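>>> structure for the following, please:
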Amino acid sequence: MAKKNKLKKELGLFEVFTISTGAMFSSGFFLLPGLASQYTGPSVFVAYLVSGFLILPSMFSIAEISTALPRSGGAYFFLDRSLGPMIGTIGGLGTYFALMFKTAFAIIGIGAYAAIFWDVPIKTIAIMATLFFMVLNLVGAKKTTGLQNFFVSFLIIVLGAFIFDGLYNIFFSDRIDIPKANEHFTPFFTNGFEGVIVTAGFVFVSYLGLTQIASVAEEIKNPERNIPLGMLLSLIVTGLIYFLGVFVMVSIIEPAKFATDLAPAATAVKKMFVWMPGNLGAYLMTGAAMAAFASTGNAGLLSSSRYPFAMGRDKLFPPMFSKVGKKGTPVAAVLLTTGFILLFILLLSEKGIAKLASTFQLLIFLFINFSVIVFRKSNIESYDPGYKSPLYPFMQIAGIIISIVLIAYMGWMAILFTAAIVLLGVLWYRYYARVRVKREGAIFHWFALLGKYQYAELESEFMTIIKEKGLRQGDPFDETIIRSRITFSEKKTNFNELLNYVSGIFSEEMHVRKEDLVNDFLTASAIEPALVIPRVSILFAKKEGIDRPSLHIVIAKEEISKPVEKNGISSDDFIRVFFFLVNPAKEPRQQLRMLSRLVDIIERSNFVDEMMELKSHREIKEYLMHNERYITIHLLPGTVQSNMVGKQLKEIKWPSEVLVAMVERGSATFAPNGNTRLLENDVLTVIGEPKSISQLYDQYLQV
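Just a heads-up that it's a prediction; the model follows:
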């Protein structure tokens, strides 16, 4: 992917948590509880808990796909690559507008609460807030989320105090009349079980922000850990605050008043926080409400702007929207999104628009759950999620059913709105995108009858994503490099002779048939385009009965002609460096990650020329491992490290999580053990965790 079209990885676990959490807190806590109680009465706080469980299938599905395909655009990218570009276009445009509607109304909420303190037009404040968020988004995602972190932290502190104070007053003080408060819970279910389900659907919108993090997945560091963990933590914290906070409101506010109260949290706080001077408690709650609306607005602008960016990169939108500015942000996409949000703020006033947008989001959840099934059934090996949804496929089937049921409860207006968005997406795809896009989704890899329509480059694209994600913890790449066999081919030879020679060595080591290895090395695969690099050849095989990867590297002093066929045209590549990798058949995705790491190394500038200059096995292996996880220590006389000379490895105190992987002694290189006694001029190659390697650097090599 071109550098100008790539976003910086700046977001960690806390940012994932605050984006997801901030996107969920606004009307869900500060507006909806009273209105929702009309459907089920005091059991409304139970409905919030039920609603949190209803979003679990979609959360698990999005977490899985996000760790496999951490790309900007979230739902759009997932649907495009699973169900094809037409569904992707519908999903992208629909989710884009749905997010912008919600963002616009959240920002209007800032103006509404600001008007409590100052005599200012609500929409003027909303416009100023939008422009402020726009500037932050143009500066960079890290700075955008810096403000988000503040908003969410402040919000959780205030709401935590609200819940603690409320529960204390209800159960441990005489400030609230307990018998009277108990009357608020009778009858508990005013409309029975159906009322709870209807209410859960009504407040479901409160949790929809949870999945917005998927749209910025490309900017998240270590996405395989941070996305699922951040989303789960966000759901737990938000669900508890909703459940306990609404329970406090039900306990304190008269039922008749609660059902029509548009600011129930503010009403409740008037009977609490009496230990604070004046109206400070009310001011704090109002400040928390503004922080909630601001965090939703800020997170909404950040995540929604990634949709035109991702669609522009895929040619479903004009390419100008895929450009990244000097600050590493999609400038045109941010400006377009800001313009739409300002337009909605100025022109729209109907509160029901959030409900309409939520209906479309439910349709997207239905497609997302189905997409997980498609990806799993497609058998695309380079679909390699770091997190897998539990209880597959029952979790996804439940998610599909939940979406259908909740859409039915949203009413005809919401369903018609969703149909209109679908029609817009179809028209945009037919008259703008179809002539520009030639790919198909993973669904064509699933159905054998449609196999002739498989999009061969999908495997290659997913391979590129694997390369960007890097190795997974536990992948034995460094160990494989250390154990690798290296051959310097001094005389001119042909490819077939080399292939038979290397396959013969593997055959003896692994006790497998040489002919089978030759055939495997020669078999082309769908990821082949991702492995094409000038003057380098990567050949790979998978075998049953072996328990670890094995690598053979060949450095050819004279170029070796290798036959290759591209697009039906036969030609020759002239190779100087060969990599032959054999992996256990039970670990196909590990092989892809190993191959992707090799490609990452080979793509270094002047790779072949630098490899040709290296003279020893140790130098080659260290060059291939070169990163923050290894260090070389030369036992030279008169140095700090010379105190190791004459000692066995097990007698030396090493930092935790390091391993002396190689010792070079003269012209020989070998893997040591604990009894190996070190000699003067030995060169030690040590691998381990970055912190431990840094300790060794400071101890032995820092001048």
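>>> C-alpha only now, for contacts and for neighbours.
Will do.
>>> so what's the residue count around residue 76?
31 (other CA atoms under 10 Å).
>>> which SS state does it fall under?
Under DSSP: H, G, I helix; E, B strand; the rest coil, residue 76 falls in the helix class.
>>> quick one, what contacts residue 131?
By CA atoms under 8 Å, 6 or more residues apart in numbering, residue 131 lies in contact with residue 338.
>>> what helix or strand does it sit in?
Using DSSP states H and E, residue 131 falls within helix 122-139.
>>> for that helix, which positions count as buried?
Neighbour counts over helix 122-139 (16 or more other CA atoms under 10 Å) mark 122-123, 125-127, 129-130, 133-134, 136-139 as buried.
>>> same question, stretch 339-354
For stretch 339-354, by 16+ other CA under 10 Å, it's 341, 342, 344, 345, 353, 354.
>>> over to stretch 423-431?
424, 425, 426, 428, 429.
>>> looking at the residues you listed, which is nearest residue 214?
Taking CA to CA as the measure, residue 214 lies nearest residue 425 of the buried residues of stretch 423-431, at 20.7 Å.
>>> the closest one reaches residue 94, doesn't it?
Yes: look at residue 425 against residue 94 with CA atoms under 8 Å: they come within range, at 7.5 Å.
>>> now the strands for the stretch 151-300 of the chain?
Ranges of strands within the stretch 151-300 of the chain: none, based on DSSP state E, counting those that start in this stretch.
>>> sorry, wrong one. I was asking about the chain.
Using DSSP state E, the strands of the chain run over 485-489, 536-543, 550-566, 569-584, 630-634, 658-665, 668-670, 683-688.
>>> reformat these as CSV; add distance to residue 507.
Shown next, in CSV, are the strands of the chain (distance: least, CA to CA, whole Å):
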stretch, distance to residue 507
strand 485-489, 14
strand 536-543, 11
strand 550-566, 11
strand 569-584, 11
strand 630-634, 31
strand 658-665, 25
strand 668-670, 22
strand 683-688, 29
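>>> could you also give me the structure for this second sequence? I'd like to compare it with the first:
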Amino acid sequence: MGFVHSKSSNLTPFFPYGAEGVFEAAAVVYWSYTGFDMVATMAEETKNPSRDIPIGLVGSMSVITVVYCLMALALTMMVKYTEIDVNAAYSVAFDRIGMNWAKYVVSICALKGMTTSLLVGSMGQARYTTQIARAHMIPPWFALVHPKTGTPINATLLVTIISCVVAFFSSLDVLSSVLSFSTLFIFMLMAVALLVRRYYVKDVTPKNELGKFITCLFVIIGSSIGVTALWNSNSRGWIGYTAAGLFWFVGTSGMMLLPKQRVPKVWGVPLVPWLPSLSIGMNLFLIGSLGRVAFFRFFICSAVMLLYYLFVGLHATYDLAYQDRQESKLGDGKGNDNQVTAS
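From the prediction side, this is the model:
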């Protein structure tokens, strides 16, 4: 409907805020793509996860990317970018072009979309919460699974209630900045974890190879941070960017020369280490585009969670591991007694 009343003249100027505006907006809107990772949380309930999960991830991301791009294009062609209402963009845009009935359709669809996002988010986060409860970092009662449906109903209720309370008492800009920072940081760690998984196996990887891997990884991360720092310092000289780019290239090339300790049998991320290394650089660059306030909010939240882990979660997981070891020893002792009795 938006393309019917679109005007190509509204796309001029195409980059009104320059490259800085593009990267800043990309960093904030990044959290809109976070729903795709919920597909991965369903691996335990999928018949063939090694095949179905990658198909679901790639398929969902491809469809959502195309839809988001078409929606953004339709909006900016309907009204001038200066006239877009950040609180109700499509409803106000349809109202201004005379399609009053369309704004009600958009409002209803937006409400349904938010409800769907809440349900999908609760479903995925409940699986995370279940694993955390199984490790006794929170009360194990939240790890209970319903006997009929096979779903973690207690964890789902916990996540849903907390999400509703936080959303009700928080503003959108605060939530978007914290979620964007967290999402980018997690995706960066995922890329690092992928490299670690491919190039390191405990008690198998030689120490000299491990040292080379760590060195290359630090070079990749350091050069990526260097590019981000140069960009935020408004430095437009090519020497600094070239030097940082060369360090990134050398670090990635050096890692490529190392022997891989794991090779996926069914499906795996291609172009390793280049693709994960590029992901590290892009995520760190977008993190740097969020501003100081986002850093402050993220570190406050991280500090609270770290304190909880150090004073509660760490001791709970240690006690659980100790209990498992004791039960394992008792089981081995009973097995040996049975063997002696039988002999």
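>>> how about the helices of the stretch 301-450 of the first structure, start to end?
All helices of the stretch 301-450 of the first structure, identified by DSSP state H, counting those that start in this stretch, fall at 306-313, 331-347, 353-378, 394-410, 412-428, 443-446.
>>> output these as JSON lines; include the columns distance to residue 290 of the first structure.
What follows is the helices of the stretch 301-450 of the first structure, written out as JSON lines (distance: least, CA to CA, whole Å):
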{"stretch": "helix 306-313", "distance to residue 290 of the first structure": "25"}
{"stretch": "helix 331-347", "distance to residue 290 of the first structure": "17"}
{"stretch": "helix 353-378", "distance to residue 290 of the first structure": "18"}
{"stretch": "helix 394-410", "distance to residue 290 of the first structure": "28"}
{"stretch": "helix 412-428", "distance to residue 290 of the first structure": "28"}
{"stretch": "helix 443-446", "distance to residue 290 of the first structure": "44"}
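>>> onto which residues of the second structure does stretch 357-367 of the first structure map?
The alignment of stretch 357-367 of the first structure onto the second structure (TM-score structural alignment) covers residues 179-189.
>>> related to what we said a few turns ago, closest one to residue 522 of the first structure among the strands of the first structure?
strand 536-543 (7.5 Å).
>>> so where do the helices sit in the stretch 1-150 of the second structure?
Secondary structure of the stretch 1-150 of the second structure (DSSP H, counting those that start in this stretch): helices located at 18-29, 49-78, 89-96, 100-134.
>>> how about those, which one is nearest residue 210 of the second structure?
helix 49-78 (28.2 Å).
>>> trace residue 158 of the second structure over to the first structure, please.
Aligned partner of residue 158 of the second structure by TM-score structural alignment: residue 336.
>>> residue 119 of the second structure too?
In the first structure, the residue paired with residue 119 of the second structure is residue 298, using TM-score structural alignment.
>>> with residue 63 of the second structure instead?
Per TM-score structural alignment, residue 63 of the second structure is aligned with residue 237.
>>> hmm, back to that, okay, buried residues for the match of stretch 357-367 of the first structure please.
179, 180, 181, 182, 183, 184, 185, 187, 188, 189.
>>> stretch 323-334 of the second structure now?
Of all the residues in stretch 323-334 of the second structure, not one is buried under the rule 16+ other CA under 10 Å.
>>> enumerate every residue touching the nearest residue to residue 106 of the second structure once chain neighbours are set aside.
Spatial nearest neighbour of residue 106 of the second structure, chain neighbours left out: residue 91 (6.2 Å); criterion: CA to CA, 6 or more residues apart in numbering. By CA under 8 Å, 6+ apart, the contact set of residue 91 of the second structure is 102, 103, 104, 106, 107.
>>> and residue 91 of the second structure, what's its match in the first structure?
So, by TM-score structural alignment, residue 91 of the second structure is matched to residue 266.
>>> distance check, that match against residue 279 of the first structure.
11 Å (CA to CA, to the nearest Å).
>>> do residue 265 of the first structure as well
For residue 265 of the first structure relative to residue 279 of the first structure (CA to CA), the value is 14 Å.
>>> neighbour count winner among the two?
residue 265 (25 against 12).
>>> name the nearest residue to the more buried one, ignoring sequence neighbours.
residue 30 (5.9 Å).
>>> what residues does residue 426 of the first structure make contact with?
86, 89, 90.
>>> distance of the counterpart of it in the second structure from residue 126 of the second structure?
Per TM-score structural alignment, the equivalent position to residue 426 of the first structure in the second structure is residue 306. With distances taken as CA to CA, residue 306 of the second structure is found 20 Å from residue 126 of the second structure.
>>> got it, and residue 314 of the second structure?
21 Å.
>>> and these two? which has more neighbours close in?
residue 126 (25 against 16).
>>> looking at it, that one is touching residue 159, isn't it?
Yes: contact status for residue 126 of the second structure versus residue 159: in contact at 6.2 Å, counting by CA under 8 Å.
>>> one step back: distance check, the match of residue 63 of the second structure against residue 374 of the first structure.
For residue 237 of the first structure relative to residue 374 of the first structure (CA to CA), the value is 31 Å.
>>> look at these two and report which has more neighbours.
In this view residue 237 of the first structure and residue 374 are compared by other CA under 10 Å, and residue 374 has more residues nearby, 21 against 13.
>>> OK, contacts around that one?
Residue 374 of the first structure neighbours (CA under 8 Å, 6+ apart): 82, 83, 442, 443, 446.
>>> filter those residues to the buried ones?
The neighbour-count criterion (16+ other CA under 10 Å) marks 82, 83, 442, 443, 446 among the contacts of residue 374 of the first structure as buried.
>>> re the thing from before, preserved in the second structure, out of the contacts of residue 426 of the first structure?
Among the contacts of residue 426 of the first structure, none is still in contact in the second structure (both residues aligned by TM-score structural alignment, their matches' CA atoms under 8 Å).
>>> and of the strands of the first structure, who's closest to residue 248 of the first structure?
strand 683-688 (51.2 Å).
>>> burial count for the closest residue to residue 230 of the first structure other than its chain neighbours?
Leaving aside its sequence neighbours, residue 230 of the first structure sits nearest to residue 17 (CA to CA, 6+ apart; 4.7 Å). Residue 17 of the first structure is flanked by 27 other residues according to other CA under 10 Å.
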